[in-house]
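In: sequence unavailable; structure follows:
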């Protein structure tokens, strides 16, 4: 504003969309949850747990303003939901089905997480939705060498690696070796590296329903 060029604004309350908003929100959530007896996971600062002497308890996983609440006792889960609803404006979405592009399926004591929908998006994004599937994610016979020429679609290559890494870390550890090798060439990819990326995508095409299974026991 004319005449006020040297003045600054003091932030009284964070607004959604500002850089400070995420930090302010997490700080507020942290204070509320910890004050009610929850403990912060030291390995992941967005995971909170609260268990009683009988072993019953609840775990809260926070991602920005989305929460996944679960436990071995439904009453404890319901109490936690009620407590959080009294502190924040919340909407209960019911039993978790899909969160962060990860599908959750529970049957008896078996929990399966997959990313078939996310994999379809990756294939479509890189125009590989009609590719022919292969049985392995990488060709161990061909040795990947550093590119000595001009990089080929370096930005797009970086995006492909990012997408594959999210798939890998969430539900697909079977592509970890291939993605790890290919990520070494992100700054200067060649056509050979792109061919290797395509092979990983072809492997995902044929194994779209692969995922991780967890068996609960007591």
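Out: Structure received. A quick note: this is a predicted structure, and the numbers were derived from the prediction, not measured.

In: contacts and neighbour counts: CA atoms only from here.
Out: Noted.

In: what's next to stretch 161-174, contact-wise?
Out: 102, 113-115, 118-119, 122, 175-176, 179, 182-183, 186, 210-212 (Cα atoms under 8 Å, 6 or more residues apart in numbering).

In: which parts of it are buried?
Out: 161, 163, 164, 165, 167, 168, 170, 171, 172 (16 or more other Cα atoms under 10 Å).

In: what about versus this one:
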């Protein structure tokens, strides 16, 4: 972090009186491929942004992300026009952005216990030079840098979705880009223009070329010879099955029994059931494709929620 210009170690006594160093911690995550197989084990050092003071440590925080309908529309148009779909992944995206605020941060707990840490880092804190993960403004800073770069290089930003960009080339060919934090989709009919786009981005940012689009935001995408784009969420569904112990649940075709008398059900929810977790899991699963299940899950009635919710979770395992 120090070598890459993300932080600068300074004596604690050098921190201006009006600034309070933020706390920090490590977050561990397992990255998986389309089959759910672990591919990387990540340890990310993050700031505890909840302690930031508005107007002093940060100002604006909003960072755009593309609507699910935008992503699906671009995928559908690309398929209809026989475009190629490729993907780039920005490495430690936030750390490639610029931080305008003056911020200081503590070293993570027990960091000085490792190796010669006690001697090297005693009495030191960090001056943040880049928007570390966890800062309230980090996402906005990254989006601003990436979007400014694209617009400067001839990409037109959509008036409908701030994360959709298009470029009309001299030969009449058109290329689309969708940005989603550190993931980027490129759609175009010309392989030459796609290669040029990748090269231009990689000259200014540290990014990995992931090739043809097959795995995006938990979606497994395949486009066989029949001209139909198949989208699967096998891993996400398996996670829900495991989290809520539904592996032995029987498959059903409807969420609940026909003719059930909902008025006889108590309006008080069963506190033993994790209602919010269940609803959130279903809504997240249904984001890419609005269905009868997701519309109902978004606004369940108090009288029917107890029976309906568990039935819907079980049903969605096979229906979605």
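Out: Done, it's in. A quick note: this is a predicted structure, and the numbers were derived from the prediction, not measured.

In: between all of the buried residues of stretch 161-174 of the first structure, which two are at the greatest distance?
Out: 161 and 171 (15.5 Å; Cα to Cα).

In: if I line the two up, what does residue 271 of the second structure land on in the first structure?
Out: Counting by TM-score structural alignment, residue 271 of the second structure corresponds to residue 152 in the first structure.

In: roughly how far apart are its match and residue 191 of the first structure?
Out: Look at residue 152 of the first structure and residue 191 of the first structure: by Cα to Cα, to the nearest Å, they are 7 Å apart.

In: more neighbours: which of the two?
Out: residue 152 (17 against 12; other Cα atoms under 10 Å).

In: quick one: residues contacting the closest residue to residue 168 of the second structure other than its chain neighbours.
Out: Among residues not flanking residue 168 of the second structure along the chain, residue 174 sits closest, at 4.6 Å (Cα to Cα, 6 or more residues apart in numbering). Counting by Cα under 8 Å, 6+ apart, residue 174 of the second structure makes contact with 166, 167, 168, 188, 189.

In: tell me the SS of the nearest residue to the fourth one once chain neighbours are set aside?
Out: Spelled out, that is residue 188 of the second structure. Counting by Cα to Cα, 6+ apart, residue 188 of the second structure lies nearest to residue 175, which is 4.5 Å off, once chain neighbours are set aside. Classification of residue 175 of the second structure using DSSP: H, G, I helix; E, B strand; the rest coil returns strand.

In: go on, the one 4 residues further on?
Out: Secondary structure for residue 179 of the second structure, judged by three-state DSSP, is strand.

In: could you report the neighbour count for it?
Out: 21.

In: that one and residue 307 of the second structure, how far apart?
Out: 40 Å.

In: try residue 275 of the second structure
Out: 11 Å.

In: check residue 196 of the second structure too.
Out: 55 Å.

In: so these two - more neighbours on which side?
Out: residue 307 (17 against 11).

In: how about that one: what's its closest non-neighbour residue?
Out: Nearest to residue 307 of the second structure is residue 256, by Cα to Cα, 6+ apart, at 7.6 Å.

In: which stretches in the first structure count as helices?
Out: 19-35, 74-87, 116-125, 154-170, 176-182, 191-206 (DSSP state H).

In: most packed of these?
Out: Of all those, helix 191-206 has the most neighbours on average by mean count of other Cα atoms under 10 Å, namely a mean of 20.
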